[in-house]
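Visitor: Take a look and give me a structure for this.
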Amino acid sequence: MDFQLSDDQRALRGGVRDLFEGRFDTAALRAAVDRGTPSPDRALWRELGDAGFFSLRVPEEEGGVGLGLPEAVLAFEEAGRALLPGPLVATFLAARDVEGAARGAVVVTAVVDDGSGGLVPWLDEADVVLGDVSGAVPLRSVDPLTPLHRVPGGAGAAAPEAFRRAEADLLIAAEQLGSAGKTCEMAVRYARQRTQFGQVIGAFQAVKHLCAQMLVRTEIARAAVYAAAVTNDPLEIAGAKLLADEAAVRGARDCLQVHGGMGFTWESDVHLHLKRAWVRAGLGRSAAGAEEELAAAL
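Guide: Down below sits the predicted model:
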């Protein structure tokens, strides 16, 4: 079976990347962080709707683009690279069920069961909430662009089955994959520019190993995420989420190490990728949950 991207898929990925680079570049990301109180960029949300981002999997006869899960994964990978804020996954999955979601006119969020209760990202900013949010309380989020609430009550507080948990996990994994790829690029670029002791730090073996390990984890996760998008198998999605979470979190930590002291500063974007990766890893299927499902299947 040929798993190479088709020309149309490459064009889709390039178009989505161009859109994000034009509308949510580094300057826009930093401006959103500096505002301190995150809120979805409604103009950008509608622009995503006009571009067909939220309606990628809506059938053409219903006014959508009519593409499949692999194409959705490519789009969400680019969103992960850009650290685009907002409940993208919930709005995307609600495109056929919630009026206005496909057009980007409505922001949708959902309760995600994490085994000990429910997490709700962007609760106060959403127009529609899927799931029971009774008793929701604000939760301090490590990511400045992902406000969170916690809902007590375990699985009973989770969003309806229409939220399609496995597909949500896969799209989150795609975002993690995008972030892992971006931090790998950031580390390599910095290693080629920063000099110490009269040579670029990329010439040092320890730095080479860090960058190589980042690349290996990213490409392994990419293979798993792309394969799961083709099969839509719940167990393969569990494996993909596990690998993508690891690639994103460890990749951001290694990128921070390559940047040295600069990587710890607020001005560097590295910490934003690490914080978002931590938050995404806590949304949907956890690493422990994925490991248990895979072990049970074996």
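Visitor: Going by C-alpha atoms from here, please, whenever you check contacts or count neighbours.
Guide: Fine.
Visitor: Not counting its neighbours along the chain, what's nearest residue 40?
Guide: In space, residue 40 comes closest to residue 86 once its chain neighbours are excluded; the distance is 5.7 Å by CA to CA, 6 or more residues apart in numbering.
Visitor: That neighbour and residue 79, how far apart?
Guide: With distances defined as CA to CA, to the nearest Å, the gap from residue 86 to residue 79 amounts to 10 Å.
Visitor: And the spatially most central residue of the chain, which helix or strand is it part of?
Guide: Taking CA atoms, centre = their mean, the centroid of the chain lies closest to residue 175, which sits 2.5 Å from it. Counting by DSSP states H and E, the secondary-structure element that holds residue 175 is helix 165-193.
Visitor: From residue 53, how far off is the residue nearest to the centre of the chain?
Guide: Residue 175 sits 14 Å away from residue 53 when distances are taken as CA to CA.
Visitor: same deal with residue 237?
Guide: 21 Å.
Visitor: and what of residue 23?
Guide: In this structure, residue 23 and residue 53 are 14 Å apart, going by CA to CA.
Visitor: ok, those two, which is more surrounded?
Guide: Between residue 23 and residue 53, counted using other CA atoms under 10 Å, the more crowded position is residue 53 (23 against 15).
Visitor: So that one is in contact with residue 75, correct?
Guide: Yes: the pair residue 53 / residue 75 is scored as a contact, 7.4 Å apart, by CA atoms under 8 Å.
Visitor: what about the closest residue to residue 38 other than its chain neighbours, neighbour count?
Guide: The shortest distance from residue 38 to any residue other than its chain neighbours is 5.6 Å, reached at residue 145 (CA to CA, 6+ apart). Number of residues near residue 145 (other CA under 10 Å) recorded here: 26.
Visitor: what ranges do the helices span in the protein?
Guide: Assigned by DSSP state H, the helices in the chain fall at 7-23, 26-35, 42-50, 69-82, 88-93, 165-193, 205-231, 234-259, 270-281, 287-297.
Visitor: Reformat the ones you listed as a markdown table; add distance to residue 63.
Guide: Shown next, in a markdown table, are the helices of the chain (distance: least, CA to CA, whole Å):
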| stretch | distance to residue 63 |
| --- | --- |
| helix 7-23 | 18 |
| helix 26-35 | 31 |
| helix 42-50 | 11 |
| helix 69-82 | 17 |
| helix 88-93 | 14 |
| helix 165-193 | 21 |
| helix 205-231 | 23 |
| helix 234-259 | 28 |
| helix 270-281 | 30 |
| helix 287-297 | 35 |
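Visitor: I'd like the structure of this one too, to check against the first:
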Amino acid sequence: MDFQLTQDQRALRAGVRELLEGRFGGAALRAAADRGTPSLDRALWRELGDAGFFSLRVPEEAGGVGLGLPEAVLAFEEAGRALLPGPLVATFLAAPDVTGAAQGATVVTAVSGGLVPWLDEADVVHGDASGALPLRSVDPLTPLHRVRDDGGRGSGTASEADLLLAAEQLGSAGKTCEMAVRHARERTQFGRSIGSFQAVKHLCAQMLVRAEVARAAVYAASVTGDAAEIAAAKLLADEAAVRGARDCLQVHGGMGFTWEADVHLHLKRAWVRAGLGRSAARAEEELAAAL
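Guide: Just a heads-up that it's a prediction; the model follows:
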């Protein structure tokens, strides 16, 4: 059995990365973070719609791209790598049913685990957001509101939302691993690159292992669509993103704690994503029940 990506899947991933690097590269990320108040770039949202990002799973006869969940996971992995802001998951899942969502003309958000991201910017809200209270978000690129969490997380689109969040976490974990390795090679201390020090090697190796284990789980869950496997994928991807960003910060040392370094942006986004959808505690309970 061949578990390698197909040529079309590799081309899709490369195309999404090229689009995001050109439209939301490092300079744009920093500008958005430095703005102080997060705001949704509607022009970028429409560009994503024109590129087919939101319509990847919409059938071709309905004007979409007609691809599957594995391809969606690849696209969201790239979005996570770029720290692309906005309610991507909710808009993507609403594309087949909400007018304008597939084209990027309509922004959709959803109540997720008691949190509602981008509530004030959304044109459509899925779920009961009545009584939502503004919440000070740790992530400068993700405004949040909180509603009472009734714990009602079912299957279907809820599981798919968890998987797409896991894919974003996977992209962030991969990016922070790359950032740590690059810094370890370039930064010198006592006349040697810090990557030659055993402690730094161990940190980078652990980041890579966690990211690759999460990658296997996320990709497998995208093929099977199994609820328990999606729960495992979310659990592993959350861990890879959060712990990976923390280890990347350690590799960067004192400068990793500064606002000017991008490391903290990945850590803060990973914390926020981990709070959306299935919590780690719930995922563990579901996996235990499945076993």
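Visitor: circling back: where in structure 2 does the helix holding residue 175 of structure 1 fall?
Guide: Under TM-score structural alignment, the alignment places helix 165-193 of structure 1 onto residues 158-186 of structure 2.
Visitor: what sits against the counterpart of residue 137 of structure 2 in structure 1?
Guide: Using TM-score structural alignment, the equivalent of residue 137 of structure 2 in structure 1 is residue 141. Contact analysis of residue 141 of structure 1 by CA atoms under 8 Å, 6 or more residues apart in numbering lists 147-148, 279.
Visitor: hmm, which of the residues you listed are the buried ones?
Guide: Judged by neighbour count, with 16 or more other CA atoms under 10 Å as the criterion, the buried members of the contacts of residue 141 of structure 1 are 147-148, 279.
Visitor: Cross-check the contact I'm expecting between residue 126 of structure 1 and residue 109.
Guide: Yes: distance between residue 126 of structure 1 and residue 109: 6.0 Å, which falls inside the contact criterion (CA under 8 Å).
Visitor: the more surrounded of those two?
Guide: Comparing residue 126 of structure 1 with residue 109 by neighbour count (other CA under 10 Å), the higher total belongs to residue 109, at 29 against 18.
Visitor: I'd say that one and residue 91 touch.
Guide: Yes: with contact taken as CA under 8 Å, residue 109 of structure 1 and residue 91 are classed as touching, separated by 6.5 Å.
Visitor: what's the mean distance for stretch 179-193 of structure 1 versus structure 2?
Guide: For stretch 179-193 of structure 1, the mean distance to aligned residues of structure 2 following superposition is 0.1 Å (mean CA distance after the TM-score superposition for structure 1).
Visitor: ok, now how distant is the residue of structure 1 most remote from its centre from residue 204 of structure 1?
Guide: No residue in structure 1 sits farther from the centre than residue 198, which is 38.3 Å out by CA atoms, centre = their mean. For residue 198 of structure 1, the distance to residue 204 of structure 1 (CA to CA) stands at 12 Å.
Visitor: From residue 255 of structure 1, how far off is the residue farthest from the centre of structure 1?
Guide: Note on residue 198 of structure 1: its distance to residue 255 of structure 1, by CA to CA, is 22 Å.
Visitor: Kindly report the same for residue 56 of structure 1.
Guide: As for residue 56 of structure 1, its distance to residue 255 of structure 1 is 32 Å (criterion: CA to CA).
Visitor: cool, residue 21 of structure 1 as well?
Guide: Between residue 21 of structure 1 and residue 255 of structure 1 the distance, using CA to CA, works out to 21 Å.
Visitor: who's in contact with the nearest residue to residue 134 of structure 1 once chain neighbours are set aside?
Guide: Spatially, and ignoring its direct neighbours in sequence, residue 134 of structure 1 is nearest to residue 151 (6.9 Å; CA to CA, 6+ apart). The neighbourhood of residue 151 of structure 1, defined by CA under 8 Å, 6+ apart, consists of 111, 117-120, 133-137, 157.
Visitor: Make CSV from the residues you listed and add distance to residue 39 of structure 1 to it.
Guide: Formatted as CSV, the entries for the contacts of residue 151 of structure 1 read as follows, by distance: CA to CA, whole Å:
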residue, distance to residue 39 of structure 1
111, 18
117, 24
118, 21
119, 18
120, 14
133, 19
134, 22
135, 22
136, 19
137, 18
157, 24
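Visitor: Please list the members of these that lie in strands.
Guide: Mapping the contacts of residue 151 of structure 1 onto strands (DSSP state E) picks out 118-120, 137.
Visitor: From these, list just the buried residues.
Guide: Neighbour counting over those (16+ other CA under 10 Å) leaves 118-120 as the buried ones.
Visitor: Would you format those residues as JSON lines with distance to residue 293 of structure 1 included?
Guide: Below are these laid out as JSON lines (distance: CA to CA, whole Å):
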{"residue": "118", "distance to residue 293 of structure 1": "20"}
{"residue": "119", "distance to residue 293 of structure 1": "21"}
{"residue": "120", "distance to residue 293 of structure 1": "24"}
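Visitor: quick one: the residue nearest to the centre of structure 1 and residue 85 touch, right?
Guide: No: taking CA under 8 Å as the contact criterion, residue 175 of structure 1 and residue 85 are not neighbours in contact, 11.1 Å apart.
Visitor: Surely residue 159 of structure 2 touches residue 230?
Guide: Yes: checked against CA under 8 Å, the pair residue 159 of structure 2 and residue 230 is within contact range at 6.6 Å.
Visitor: Which of those two has more residues huddled nearby?
Guide: Neighbour totals were compared for residue 159 of structure 2 and residue 230, and residue 230 leads with 28 against 22 (other CA under 10 Å).
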